[in-house]
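Q: okay, sequence plus prediction incoming.
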Amino acid sequence: MPLPALNRAGNLSRAWLLVLAFLAMTAPLSTDLYLPGFPRVQQDFGASASGVQLTLTGFLVGMAFGQLGFGAISDRRGRLVPLLCGNVLALGSSVLAALAPSIEVLIAARLLQGLGGAAGVVIARAIIVDLTHGSESARTMSLMMTVGGIAPIVAPSLGAVLQGPVGWRGVMWTLAGLFALMMCAVSLVFRETRPPEARHGASLLGGLRAVVREPRYLLFAALFATTFAVMMTYISASSFVYQDVMGFSAVGYGIAFGINAVGLISSGYISSRLARTVGPLATVRVAVPLLLAFSVLTLVVAVMPAPRWLLAVPIWLSVTTVGFIMGNSSALALDAVRHVSGSGSAGLGFAQFVFGAVVSPLSGIGGAGTALPMAIIMTIAAALAALLLAAAALRARRRATAGATP
């Protein structure tokens, strides 16, 4: 029997929050657990660094289009059935990836893995909007990100440890088992949160059309996506930057990656505490300029003749700042399109992973021995986020002025 969604205080119950966070772990588990194996994949298939990074790009493209599809379908068909179907696809494609005989098959399997895994990510956000409102949505989004942030701490270290005994293929079998576990958790805990009357009024394309006509949604969705691009640039380049540029071992890289994840989790938790007092918009207004400043600092250190390990400092600051932005900006975007939250979550995820898929191969264009492309792309993405925040503030002032005019 499904468990109650809300506790006595009217907040999302702990069991639901944990399962939602587990679903949101799809992307970090499927990327971070696998990242330490990049050099071994390159060796096994004789591929280039950019070729290996395409296995990450394929996953991100699948996540982008999968969220677009599953989000819109969940508005029309409900949340539960599409969620379970996505888990089945993710499980099967993980098995295919584990058995891949070539880099091309691995890229294709990762694409399908992203398509299926997208269901959990996009529908988890939609369920939160179904059950919570206003600052509570921002708080819950940040809490989900905090709990889900356990994956980036554990996954790289575990992935590095697994490289010896089982290699990257064993990592894919591990992911298959995790997707099976997700299916069990969803079946045991969740109930349908999209009422039938809401589904009858929604069409697959109508919801998507509604969200692209809402300027506030578009601004904060783009802000969310560009912030994610900063983090994805770091993630996709991190294996080479930490191991080849800074000289860390595979285990040392996993530890450093985990330290950065602790910063992300800490800021996400602090952000959830601020949601009810300071508010999501005020937090974002402070965090975005800081993200730009820290990204510029990363670029400065990358071009300076300084010890390479110093890069770890501005990278940590940048990743930590992301935690103040992601949950709040997603809540601000989805609050503007509550009536089609599945499609809103789909657009949010699509933009997020399209940006991620674009920056992922670009971060490696300079080869494995430089951090400069990563630093440049992080700075550009952070600058775009700052421009979007400025545009949102300008729009809000104009609307306030128009409302005050007799």
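A: In hand now; what should we look at? Numbers count the residues shown, from 1 in each chain.
Q: could you use CA atoms for every contact and neighbour count after this?
A: OK.
Q: ok now stretch 267-274, how far from the chain's centre?
A: Relative to the chain's own centre, stretch 267-274 is displaced by 17 Å; criterion: Cα atoms, centre = their mean, to the nearest Å.
Q: I'd say V121 and Q67 touch.
A: Yes. The pair V121 / Q67 is scored as a contact, 7.5 Å apart, by Cα atoms under 8 Å.
Q: overlap in contacts of those two?
A: Overlap of the contact sets of V121 and Q67 (by Cα atoms under 8 Å, 6 or more residues apart in numbering) consists of G349.
Q: show me which of those two is the more surrounded one.
A: Between V121 and Q67, counted using other Cα atoms under 10 Å, Q67 has the larger neighbour count: 33 against 27.
Q: comparison target, given below:
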Amino acid sequence: MSEPDLGTAEINRNRAFYSMLIMVPLGGAATDIYIPSLPAMKNYFQADRFAVQSTLLIFMAGYGVGQIIAGPLTDSMGRRIPILLSTILFVIACVGIAMAPPLWLVIALRATQGVLVAFSAVGARAIIADCYESSERIKAANWMTIAWATGPILSPALGGYLQIWFGWTASFWFLAGWGTIVAIIAAILLPETRVHSLRQPLGKAFAVYRRMAIDRIYLPTALGMACLISVMYGFESLAPFYIQTDLQHSPVFYGHLQLLLGCLWLGGNFFNRIISSNVKVIRSITAAAGISLLISIMMLVLDLSGMFNVAALVVPTGIIYFLMAMIWPNGYEKCLARFQHSGGSANALVSGLFIIVSAVFTAIATLLEAPTAWPMWVLYIFVTAATLFVFAGLLRKEFDHVIK
């Protein structure tokens, strides 16, 4: 088959780029859109908090493991077919949950959803590495980051309204519709972006994980990112019950709070870009993690002293979101730069690891049921201290420079 001419290549690249913008947010939305419905699901299934929270935790586990599998597979097989097939099955799983089966089946289907949406997420993100080089790749990656952020930022607010208007199953009907659109795009619009000459046998594609696992920079950085992202997943798992059940606020109110926190997370990413050319990376990392740790310790003391209200939950959490988000792009860039020619696998392993590890931390916190938010602050103390240790301790020399 002859190589496409430049005009055709540019058209295909544009089609792939715009397809990616629609596909990338699906993973975040599948994680977050139904979170305002967790208390309603508890009442519907007559279950305890942990049983309902496990629908999120098991999804995260599946999402993490699925990405680790999807990275080498999409590097070996290409992007388009794995995205198409996994998204079709994801839609079927969404419909299954929306039919309101028993809770054990909802949990099983959520685990399946996590694995399936991971293939779509990894394949869509890898399009950037396939289609762009140098400065163009940076610009395209910025757009991808913004598109990805719309999932976790906007979906909880939308989920709050869907809960009030239609009940807890509405979020899964919405995801089924979005997944159907993604599948149609993958079938009709999305070209294959993985160059055939770069594909390897699946065994070789998986073998790169061994090098990543023993790399002195990649693995510690990935684990540090797992610690810092736990502040987000910890809040999403615990706070719906604090705010809606214990403090008696509506799902829409909670969704708006999540929207605010998501904007603060995105703001931290943008602020890091502004200061990164003038401030040493290690200084911003140390300051962000250190301040977050101090805030978490202070809030634990205040919570145990009787301060438990929406402001005491959201204001310090918002500050921590902003600060920890400043660290995020530095770690992500460092991981991907270590294995530039295995973009799908490098991206998938770091994403899979931070989701799995943060799911474990969050699961432990959810087991500590309490009348106030002290379990969340204990989690925050642990993960912010671990972030500080990894980045400012183990990786200080690697990040001790100015990004130009």
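A: Thanks, I have the structure now. Just so you know, these numbers come straight off a predicted model, no measurement behind them.
Q: how many neighbours does H256 of structure 2 have?
A: For H256 of structure 2, the count of nearby residues is 19 (other Cα under 10 Å).
Q: next, the buried residues of the longest helix belonging to structure 2.
A: Residue-count comparison of every helix in structure 2, with assignments taken from DSSP state H, identifies helix 134-166 as the longest. Within helix 134-166 of structure 2, the residues that count as buried by 16 or more other Cα atoms under 10 Å are 140-141, 143-145, 147-163.
Q: quote the end-to-end distance of stretch 159-170 of structure 1.
A: 9 Å (Cα to Cα, to the nearest Å).
Q: distance from it to the middle of the chain?
A: On the basis of Cα atoms, centre = their mean, the separation between the geometric centre of stretch 159-170 of structure 1 and that of its chain is 24 Å.
Q: what's the matching range in structure 2 for it?
A: Residues 159-170 of structure 2 are the counterpart of stretch 159-170 of structure 1, counting by TM-score structural alignment.
Q: helix, strand or coil for the nearest residue in space to V245 of structure 1 that is not next to it in sequence?
A: Spatially, and ignoring its direct neighbours in sequence, V245 of structure 1 is nearest to G369 (5.4 Å; Cα to Cα, 6 or more residues apart in numbering). Of the three states, G369 of structure 1 takes coil according to DSSP: H, G, I helix; E, B strand; the rest coil.
Q: need the counterpart of G369 of structure 1 in structure 2.
A: In structure 2, the residue paired with G369 of structure 1 is P371, using TM-score structural alignment.
Q: quick one: its match from M307 of structure 2, how far?
A: 12 Å.
Q: higher neighbour count, the two?
A: M307 (16 against 9).
Q: how close does that one sit to T366 of structure 2?
A: Applying Cα to Cα, the value for M307 of structure 2 to T366 of structure 2 is 20 Å.
Q: for Y44 of structure 2, same thing?
A: Taking Cα to Cα as the measure, Y44 of structure 2 and T366 of structure 2 are separated by 20 Å.
Q: neighbour count for those two, which is higher?
A: In terms of neighbours (other Cα under 10 Å), T366 is the more surrounded of Y44 of structure 2 and T366; the figures are 22 against 12.
Q: tally of neighbours for the closest residue to E192 of structure 2 other than its chain neighbours?
A: Closest residue to E192 of structure 2 apart from its sequence neighbours, by Cα to Cα, 6+ apart: R80 at 5.5 Å. Other residues near R80 of structure 2 come to 22 when the count uses other Cα under 10 Å.
Q: how about R80 of structure 2, what does it touch?
A: G123, A186, L190, P191, E192, T193.
Q: quick one: the third one and S155 of structure 2, what's the gap?
A: With the distance defined as Cα to Cα, L190 of structure 2 ends up 25 Å from S155 of structure 2.
Q: got it, and G262 of structure 2?
A: In this structure, G262 of structure 2 and S155 of structure 2 are 10 Å apart, going by Cα to Cα.
Q: likewise for G96 of structure 2?
A: Applying Cα to Cα, one obtains 20 Å for the distance of G96 of structure 2 from S155 of structure 2.
Q: swap in Q248 of structure 2?
A: From Q248 of structure 2 over to S155 of structure 2 the distance is 21 Å, taken as Cα to Cα.
Q: please apply the same query to I68 of structure 2.
A: When distances are taken as Cα to Cα, I68 of structure 2 and S155 of structure 2 turn out to be 25 Å apart.
Q: ditto for M23 of structure 2
A: Note on M23 of structure 2: its distance to S155 of structure 2, by Cα to Cα, is 14 Å.
Q: give me the number of residues near L29 of structure 1?
A: A total of 26 residues lie near L29 of structure 1 under the criterion other Cα under 10 Å.
Q: same question, C94 of structure 2
A: Close neighbours of C94 of structure 2, defined as other Cα under 10 Å, add up to 25.
Q: contacting residues for G352 of structure 2?
A: When contacts are counted by Cα under 8 Å, 6+ apart, G352 of structure 2 is found next to Y63, G64, V65, G66, Q67, I68.
Q: skipping adjacent residues, who's closest to the fourth one in space?
A: Going back to what we said before, that points to G66 of structure 2. Spatially, and ignoring its direct neighbours in sequence, G66 of structure 2 is nearest to V115 (4.2 Å; Cα to Cα, 6+ apart).
Q: residue ranges of the strands in the stretch 101-250 of structure 2, please?
A: Residue ranges of strands cannot be listed for the stretch 101-250 of structure 2, since DSSP state E, counting those that start in this stretch assigns none.
Q: ok, back up a step: which of the contacts of G352 of structure 2 has the most neighbours?
A: Ranking the contacts of G352 of structure 2 using other Cα under 10 Å puts Q67 first, with 31 neighbours.
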